[in-house]
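In: Fold the following, please.
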Amino acid sequence: MTLIDTRTPDPKRFIPGATGDWEVIIGMEIHAQVTSQSKLFSGASTEFGAEPNANVSLVDAAMPGMLPVINEECVAQAVRTGLGLKAKINNRSVFDRKNYFYPDLPQGYQISQFKDPIVGEGKVIVSVGPDKQGNFEDIEIGIERLHLEQDAGKSIHDQHPTMSFVDLNRTGVALMEIVSKPDLRSSEEARAYVTKLRTILRYLGTCDGNMEEGSLRADVNVSVRKPGGEFGTRCEIKNVNSIRFIGQAIEYEARRQI
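Out: Sure thing, here's the model as predicted:
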């Protein structure tokens, strides 16, 4: 993916360093659990807080010969979200296999989308402020894409001194991955963006946005550069599940890179 700079450098957002001012570049991947009674490719329940391994179908457990069948409601929810983000809804959408090996991924791959996502480019308008004069500033944050994918299970490491356990209740639950363009320039903007996005999802009824339950998680990409210069090397901070922690992580990582 080619990164395009859509914003003019703003001195209010610069961070001072030993060698002058620096500009922080932030992009985010939001993983939002789809509000649906059943999983993306199976009829197993998505109930939160059930007994371990109670909501696992033969498809989720990757039993031989069990084929996935798409959940129509998850597709509809993704389209609703795309419309709420003023995004392009693609007529053609394709699923792909993302191969990796982990104990809580029985299939050995995640069913996701790569080249042909269900939703294309959109935008979110966020309000940042107030400043010292009490004014708010509206900023347009571009959405690169939204695609559907399966969630993985959960590894549990604190129940036994020498063994780990696996709970597959979350395996196969539908996620919408909402990928922003690198349009954010401060921790304040990032917090405002996630807050606005969560509000949209809750209003549409496509995700409950309960970050404490893992329904909304963020991968935060942070890099720094001299104002107006080339994009720097980014660091990705995975699975942040609090708006406050998102802000703290960005501020710490930006300072570390400077």
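In: Please make it C-alpha for all contacts and neighbour counts, starting now.
Out: Fine.
In: Near the closest residue in space to L175 that isn't next to it in sequence, how many other residues are there?
Out: By the measure of CA to CA, 6 or more residues apart in numbering, the closest residue to L175 outside its immediate chain neighbours is Q33, 4.5 Å from it. By the criterion of other CA atoms under 10 Å, Q33 has 26 neighbours.
In: List the contacts of Q33.
Out: Residues in contact with Q33 (CA atoms under 8 Å, 6 or more residues apart in numbering) are V173, A174, L175, M176, C207, D208, G209, S215, L216.
In: tell me the SS of the closest residue in space to the last one that isn't next to it in sequence?
Out: Using CA to CA, 6+ apart and skipping the chain neighbours, the partner closest in space to L216 is A32 (4.6 Å). Taking DSSP: H, G, I helix; E, B strand; the rest coil as the rule, one finds A32 in the strand state.
In: can I assume A32 is in contact with L175?
Out: Yes. Taking CA atoms under 8 Å as the definition, A32 is a contact partner of L175 at 5.4 Å.
In: buried ones in whichever helix or strand Y252 is part of?
Out: Per DSSP states H and E, Y252 falls inside helix 243-257. Neighbour-count burial for helix 243-257, counted by 16 or more other CA atoms under 10 Å, picks out I243, I246, G247, A249, I250, E251, E253, A254.
In: and the last one, what does it touch?
Out: To tie it back to what came earlier, the one meant is A254. Counted by CA under 8 Å, 6+ apart, A254 has contacts V24, V222, S223, V224.
In: Could you also give me the structure for this second sequence? I'd like to compare it with the first:
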Amino acid sequence: MNTFEQMQEGRPTGPLVQGYEVIIGFETHAQLSTVSKIFSRASTAFGAEPNTQASAVDLALPGTLPVMNKGAVERAIRLGLALGSHIAPRSVFARKNYFYPDLPKGYQISQYEIPVVQGGSVSFFLGDEKKTVRLVRAHLEEDAGKSLHEDFVGQSGIDLNRAGTPLLEIVTEPDMRSTAEAVAYARELHKIVTWIGICDGNMQEGSFRCDANVSVRRPGAKLGTRREIKNLNSFKFMQQAIDYEIRWQIGELEDGRAIQQATVLFDPETGETRAMRTKEDAADYRYFPDPDLPPLAIAPEWIERVRSEMPELPRAMAERYGREHGLSDYDATQLTQSPALARYFDEAVRAGAAPKLASNWITGEIARRLNLQDIDIAQAPVTAAQLAALIGRIGDGTVSNNAARQVFDALWTGESSDVDAVIDARGLKQMSDTGALEKIVDTVLATNQKNIDEYRAGKEKAFNALVGQVMKASQGKANPAQVNALLKAKLG
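Out: All right, here's what the predicted structure looks like:
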């Protein structure tokens, strides 16, 4: 049994696709948020004119030597702490040899046998089910340049600005069993690297790129041949690419053809993957220790200093929300999708909002409007303090839930910034005069004998009809709880 197969011993199977089990592993390149490159002082800023940020060190010109960027190492330590990994006290850099037009040195400085971050895991929820994906490693390496084809007729250009940009390559075990699980893992990892501040997570700019290794097999059969889908830079394309690849591989096997190991690209316009090159194995890269870089030594004191500066992690924060506020795992996980969202919730609770109601509004109406307008919580027109004031008015019976939505809409659209002013201007205050409400109830009962008889005969729908009549007669201003109590008291 090979190492890849040993990884799968005891691993759960997922839902079958046309009688096949899907096996997915990920390699994710997270661009580290340093201002300079991993082995030189050249800038990592995005959007500069081509070839204006490629230094002599990045190009490995004669007489130059690489010098390790301490900030890149600290970010690797931070990730290791966040994922419960082992941080190697001594790790080694190697040269990964291959030839490609945008690789100026003819080799890439990476880590092979002894990476800086070893093991660990990423846990997340898929619906109500908790999933855990094991990690093999996360190693430091430099990025290559970029080939440009769009603006050149019959030719290609090379931009070496990215060459030498610091990356952490995060490699999983082949633990995922569906496209949904793979995308959920990628989203969770994206959340973690942005949460701890080691990567800006901008997928459009290439700061967070995922490669998915996909294979299929009959349940109980040996592992199938995997194909690697390169450079997936959006969660939408990730889902489409993996789905297509699964269908394609099953189709090939069903037609009696063998799967060939390969690196493939996804074309968003056609929705298909296409082979780019035959997939290389480690031996093809002729790894050997980089003679210009000494081993990377990380003292325990350095790790503890980084640990002391770490923010509260999203999983720990979600568990705290469950303990302190009685929120479900699902709600707490939704609230910890980003530091900004968690801050918004905390501010609303500090301003007096009931935690469960605040959670419902944030994960419900606010999330819906943010998605509709494609904006972040930091850009939400309704502040946490305004939300808390609105929730307070629901809690003290000033407005009903339906009226609260009208108030929220006025706040969101900028009609007013004051909750009470909107309530007064629109006449949304609930009826609090028990005597007046009792008169309405009496009138409704006097004119709806049929519903009364049906209710007393055991038909609950008849009671709901009476409640509806009272609410209609009060123009929606009656307190539903008071209406229910009065009706039940009078009906006996």
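In: if we can go back for a sec, the residue nearest to L175 of the first structure maps to what in the second structure?
Out: Using TM-score structural alignment, the equivalent of Q33 of the first structure in the second structure is Q31.
In: among the contacts of Q33 of the first structure, which two are most distant?
Out: Among these, the pair separated by the greatest distance (CA to CA) is V173 and G209, at 14.8 Å.
In: Please enumerate the strands of the first structure.
Out: Assigned by DSSP state E, the strands in the first structure fall at 15-17, 20-33, 96-99, 109-112, 122-128, 137-150, 154-156, 165-167, 174-180, 216-225, 235-240.
In: so which of those gets nearest T195 of the first structure?
Out: Closest approach to T195 of the first structure among the strands of the first structure (CA to CA): strand 122-128, 8.9 Å.
In: what's the closest one aligned against in the second structure?
Out: With TM-score structural alignment as the criterion, strand 122-128 of the first structure aligns to 120-126.
In: And for stretch 232-240 of the first structure?
Out: With TM-score structural alignment as the criterion, stretch 232-240 of the first structure aligns to 224-232.
In: same check, this time on stretch 101-112 of the first structure
Out: Taking TM-score structural alignment as the measure, the second structure aligns residues 99-110 with stretch 101-112 of the first structure.
In: what sits up against the matching stretch?
Out: 58-60, 93-98, 139-147, 158-160, 163, 290.
In: quick revisit: any idea which of the buried residues of helix 243-257 of the first structure is closest to K86 of the first structure?
Out: Closest to K86 of the first structure, out of all of the buried residues of helix 243-257 of the first structure and judged by CA to CA, is I243, at 23.4 Å.
In: ok, the closest residue to that closest one other than its chain neighbours - contacts?
Out: Closest residue in space to I243 of the first structure, ignoring its immediate chain neighbours: R191 at 5.8 Å, by CA to CA, 6+ apart. Counting by CA under 8 Å, 6+ apart, R191 of the first structure makes contact with I243, R244, I246, G247.
In: now with 7 Å?
Out: Going by CA atoms under 7 Å, 6 or more residues apart in numbering, R191 of the first structure touches I243, I246, G247.
In: What lines up with it in the second structure?
Out: Residue pairing (TM-score structural alignment): R191 of the first structure is matched to V183 of the second structure.
In: Return the distance of that match relative to I23 of the second structure.
Out: Distance from V183 of the second structure to I23 of the second structure, counting by CA to CA, to the nearest Å: 13 Å.
In: Same question for K236 of the second structure.
Out: 19 Å.
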